[in-house]
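Participant: here is a sequence with its predicted model. Questions after.
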Amino acid sequence: MTDARGLSTFRSWIQSLTVAQELGVLLGVVVFFVGMAADAAVNKIVWLALAALCFAAVVWSVRSRRSLNIIDDEEPTTATSGEAEPVPATGASDVLHEEDEDAPSAGRTAFVPRNTVAGESAPGPAFERSSEAPAPSYTFQISDFFEQDPEARTDDGPKAEFHYLIRKVLTVIKEVHFAHSVALFWVNGEKHQLVLENHVTESSVFTTHRRRELGLDLISQIAIAGKPQILSSVNARSLQEMLPYYTSPEPVRTFVGVPIFYTRTALPPKDPVAVLTVDCKGEDAYGPETLAQLGQFTKLISALIQSYTDKYDLLLDSEVLRSITRQRDQLRLDFTVHNAIRSLAEEVSRIVPWDYIAAVVFDDARKAWALHYVMNRMNDAYVPMGQEIDLHHSLTGQVIQYSVPKVVDNIASLSLPRYYRAERCESAGSLIALPLSSVQRCYGALIVESKDAGTYSDADARLLQKLADTTSWSLEILSLTDVATNFVATDEVTGVATRRHFLDRVQEEVQRSSDFGSELAVVMIAIDNVQELAARHGTDSVDAVLQTIGRLIKASVRPYDVVGRIDVNRFGILLVRTTTNEASLWSEKLRKNVASHIVNVDGKSFSVTISVGVSGAATEVTDMVLLENADRVLKKAVEAGGNIVRVF
């Protein structure tokens, strides 16, 4: 094809030569061959130089002729008088001529047909722009270049920002391809679902359902195969089977769908994460060039997914960090099992959608696993707080036994009850069940439930597990603290016996007193106004006061008497072979000794007072009754204003 075009150009050039120019070319050719046939080098150079001169003369004459033709073409457009000079006819096309911009008399720019002369009117309609009717000017509007739509505000986080940007991209695709509907569907391979992310449409029957199962429709085929598809002629009868996002027939004739890929690794992705669909009412409106254009849009959407994913991960991590911080702050105020479970449930409710949240822990009193905390947003029938669960025949029981989280998309498909067989809960919805476990022990389970099926994913489970792990370690610390409290004999702060050791000794001595008929008395002491003391002098001052009183008590008792710390600010003293009256006198002496003692903390000096309750062991009295009697009279001493001794 290139040789044919070159030959045609050469023939056209030869035909445009004059007779003199043709003779010059012929002479140059003859001289060239004579020079090539010459033997001597000098003669050959001379003849070839003459041939070159002949060719140069022909080229010069051709260029001079073309320059004259150009001048002849320009002269008719600049004529201002009534003299008309013919314009050389070079074809049927028209040429637009403009007056010189530097000439002040230029009044208009006219469109003159090439087959007419200046001063004459063209046979067809005349097109001209006169100075009396200037072209309309463009008025600048800031809304043409700046988004003033309230939806453009993306302060609601990465998810709202991504949703807004995707809608803008779909709008551009719709305008560029003159589409009827443009939509983006997520592909959830784990749940075998298509999820509608966003759409732009002119249809009033576009579906409102966000989720649908993968099937045999075109969108599902693209999602499964990962290949684009073009349907140049859509059968109106099978429209809803092929394009299930319409709830009733639409006059759609052409469809194109392309997969969108995304990966967070260096390896190429295998399965699409989304499908972009475009349809229109025109027949055979899209082709391979449409796929090329949509390919650029899919790359843009993939970049948006990357940006959104990074931002959303950072947002979730920061939210989890804030939740853990709030949990720790709550535990600093009240480090108990109940507060740890309650703070976990509250933080979970901030992160994921929920209708019910329940926590199961082991109840030491009943020696059974039971619901310790329940949040019910719907205020309808659910499992009551304190209800024991079936450890061996329930979903929660399996989570506790095996310490493995469970994500259930459809509760109706469960073969086991959530907690126990007779539970009265709706069977619809989805749930997450997470173990509250440390390395070697499981302390319970957290159950988060929604009435909507398919609400939770494995990513949600991993996110909530971070909060559950924080609570698990708190329960671990509480458990170890309880072990230390129950089995360590000496209190770390005061140096006296721990509560467990003191109670064991009381039980032993009461039994001994009952067997041998000896006297026995229990004295309980409470420090007055501990909270006021901590507020005025700091928490360190409370420990200093406890240590001081502990030393004073131990200095006042006999070696075989028992002194123990039974509460935060209370001491218990077991006086062996002591009557109630003797115990009362001893207590009064101790009260005066404490009240007159000066406590020094960080250069500050102050004194404290104590309230005392005394109870003697009567015949056949139990250790619990003896302790309850002492505690009862101690409360009366505190209610009386403190710094006093009361005897039961």
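Facilitator: Cool, the structure landed.

Participant: switch to C-alpha atoms for all contacts and neighbour counts from now on
Facilitator: Fine.

Participant: burial check on the nearest residue to Ala617 once chain neighbours are set aside, number of neighbours?
Facilitator: Leaving aside its sequence neighbours, Ala617 sits nearest to Leu520 (C-alpha to C-alpha, 6 or more residues apart in numbering; 5.3 Å). Per other C-alpha atoms under 10 Å, the neighbour tally for Leu520 reads 24.

Participant: put this beside the first:
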Amino acid sequence: MYKRTFSAKKILVPASATEVFSILAILAGLLVTFFMTSEGPIRLIGICITILAGFGHFMLVSQRLSNSFESHRGSSAVPPEFRVTIMPGQAGKRMVFDGFESTLDDTRAAEFEKMRSRPMPQVQSRVKDAEKLQQDEPIVEEEQPMKASIKAPPIIPASTEQQSSLSEIEDVGEGIRIIRKQSSGGIVIKKTIYNDTNETDSETIQPLKKEFTVDTPYLIKEHELSEPIISEQIPEETYQIEDNIEPVSNHKRAILEVSILDFMEENEPAPSEPRKEFDFLLARVLMAIRSVIDARTAGFAWANHDKKQLVIESYISESKDNFTQLRKLPFGNDVISQIAHSGKPEILTEIHPSAELDLLCYYTAAAKTISFIGVPVYFNGNVIGVLFADSDQIDAYDAMSIGFLGNFTKLITGLVQSYTGKYDLLQASRALDAITRFRTIISSSGDGIADLCAALLESASEVVEFTTMGIGMFDYEQQAWTVYQVYYRQVESEKMLGMHIDLEYSLIGNTILTAQTTALASITDELRVCDSEISVNGGYFLAVPLKSQSHNYGALFLEGTGTSLPSHDINIIEMLGEQTGTIIEQLRFHEMFRSTALMDETKGLFNYKAFYARMTEETAKTRDFGNPFSLALIKMDTYESMENLPEIEDDLLMHVIKKVKSNMKEYDIIGEFEGKTIVVALIGQTLAKSHIWGERVRKEIASAITEIGNRRLTVTVSIGIAQAHSYDKADSLIRNASSSLQLASEKTNSVIVYS
């Protein structure tokens, strides 16, 4: 926005000798009229001289009336009203601005009224003059009038708009206006020429050079003119339109030879890298700040209140040799730390050279800084950083500068919000990819807990860098928590496999007991997993529970070099651990269901526990009542050709089960035994009858052809039979039948009875 102010000086001060003469004529006429004589005719002559000279002077200065207005840039918004506290001292004059949150922070500003009530630490200088610092008490002034420090653009003359309007008219040049179409097929054409006197002349159109015809029956009309329309009816023919007439124009035009590469970025950040995109845009913001205000250095620093650190994110400086190479600076008595702590903008001016390094923590050597400005950046009501700039000019910044930088803090807040949103989406995509890989590995491997743990270790190894990784679980055989599996890059870590875990003193034991993640940024002398672990100094340690909603089934531990893992990587490992714990729980429930169920519905067989209970009953009947009872164990013979086709083993077993069931009576019992062995209880059958039954089943299976896929296959079985006696129990009967089956399997395709 530009404002125009009247300049009387440009009118009153004569610009030429003619204007001086006209002024003298006016004064002479006034002198004759009022002082020279009292005669009426002579006074009349003096009045005429005054009027004519005044009119002539007006004609001379009328050309400069448009230049009597000065254009200057005004604020695009109402200047912010801050409460300014000025605190002079030997280190420099310090101005603290209150009311910044309510003016330039639209969200949750009220929450920082409490923060403002906390005392701020005093700035300590190298100048040891305590007495004068005590005498300088803060002076509170309201609405200090300050001169804007924003660089204004060049003054735009007031006549530009008029010249532009004239140019638009003159650019029209010479054209043809179609008014209407006559019934005879001719076209009424008006040709209007605009000249410098804004008069219009109607001329005839010279024939030939450009041809055109109008076939449309519609009325084509541009706009009405105030002057009369001069038209004539002419027959339809071709016409010449002269387009080489250049319109008269008073404006000047300059064409600059600029390469299009000057308006393009050579290295634009990739869309998939939100951090690089944020750094790129932040650097452009700092460049924009330095191009508008007087800033020798402009930068942005994060404020990490948890670690009490300032993190220099980006800066542009003319004093790069004096700028610190450290990225992380601890909170101190410097002005940036105080701005981050209080959340109030501050301006320092007249900075004493001896206090420069105490006030400006980002310089390592004196840079002759005179003025400094710093503005906090808010996000969700919290101070997340400080936007700062400095200059070697005195009083380089004022309240307008605070408002100007305050608008840029809003822009940085928007960039932070966009960056965090894109970053969260990127990390969510990484987590989804890790879980997808984990499930893909599980689906392509076995369904046991060992296969599940191997899939977990493989998936976690693709997320983080590690030196040793393993899983601790409860071993039911040893009745202790042990290292179940280990992935390692150092051979010495192999001896950890199978070792007992100390739940009370180890870090992984703490994770198992509490079902909470344990993260250590730097390993020292703590017991991490077990006694046989490698002793390391430095590096990270992470233990993640393998938990479901109700139980914790173990822990995944990782060790590696470097600092602690990023939080998003830890979140991904935790998600993999929760997925593993849920699947382990499902496997345990499935195993529990199988152990408690009486029959396997997929095969139609009693499980071994249910079959053993029935067999115990039958042996008791034989012992008490003398009822005959025989037990047959049936096992498929294995051949080298079948070893290459493990996927058809279950289909062949179902084929055998079907043939066995077809030769059983309704009261006979069939169930699962170890591995792929089938056990059949032949109720009321003696050993001889059971032998005949076994031969019949063997021959029928050996002669049957089954189709599996595109293959036609046959299979043979070996059968071991034993009869229960009055002194036999279930265990002894099973041992006798197993001995017979072992002999039959050595011969293959045979039946052996125990006698």
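Facilitator: On my side now, so go ahead. Predicted model only: the values in this text are computed from it and were never measured.

Participant: go ahead and confirm the residue nearest to Ala617 of the first structure touches Val510.
Facilitator: Yes. With contact defined as C-alpha atoms under 8 Å, Leu520 of the first structure counts as touching Val510 (7.4 Å).

Participant: just confirm Glu19 of the second structure is within a helix.
Facilitator: Yes. Using DSSP: H, G, I helix; E, B strand; the rest coil, the assignment for Glu19 of the second structure is a helix.

Participant: give the contact list for it.
Facilitator: 57, 60-61 (C-alpha atoms under 8 Å, 6 or more residues apart in numbering).

Participant: now, those residues that are in helices?
Facilitator: Applying DSSP state H to those, the entries found in helices are 57, 60-61.

Participant: Ile26 of the second structure: which of the residues you listed is nearest?
Facilitator: His57 (8.8 Å; C-alpha to C-alpha).

Participant: excluding its backbone neighbours, what's nearest that closest one?
Facilitator: For His57 of the second structure, the spatially nearest residue (C-alpha to C-alpha, 6+ apart) is Ser22, at 5.5 Å.

Participant: what is the burial count for that neighbour?
Facilitator: Neighbours of Ser22 of the second structure (other C-alpha under 10 Å): 21.

Participant: pretty sure it is in a helix, no?
Facilitator: Yes. Counting by three-state DSSP, Ser22 of the second structure falls inside a helix.

Participant: would you map the strands across the stretch 251-400 of the second structure?
Facilitator: Assigned by DSSP state E, counting those that start in this stretch, the stretch 251-400 of the second structure shows strands spanning 297-304, 309-317, 328-330, 346-349, 371-379, 382-391.

Participant: any chance of the ones you listed in a markdown table, plus mean neighbour count and distance to Glu477 of the second structure?
Facilitator: Shown next, in a markdown table, are those (neighbours: other C-alpha atoms under 10 Å; distance: least, C-alpha to C-alpha, whole Å):
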| stretch | mean neighbour count | distance to Glu477 of the second structure |
| --- | --- | --- |
| strand 297-304 | 24 | 50 |
| strand 309-317 | 19 | 52 |
| strand 328-330 | 16 | 53 |
| strand 346-349 | 26 | 70 |
| strand 371-379 | 26 | 56 |
| strand 382-391 | 24 | 55 |
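
Participant: quick one: closest of these to Glu265 of the second structure.
Facilitator: Among these, if distance is taken as C-alpha to C-alpha, the winner is strand 309-317, at 17.6 Å.

Participant: helices or strands up against the closest one?
Facilitator: helix 274-292, strand 297-304, strand 328-330 (3 or more C-alpha pairs under 8 Å, 6 or more residues apart in numbering; DSSP states H and E).

Participant: now those in a markdown table, with distance to Asp451 of the second structure?
Facilitator: A markdown table is the format used below for those (distance: least, C-alpha to C-alpha, whole Å):
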| stretch | distance to Asp451 of the second structure |
| --- | --- |
| helix 274-292 | 37 |
| strand 297-304 | 43 |
| strand 328-330 | 45 |
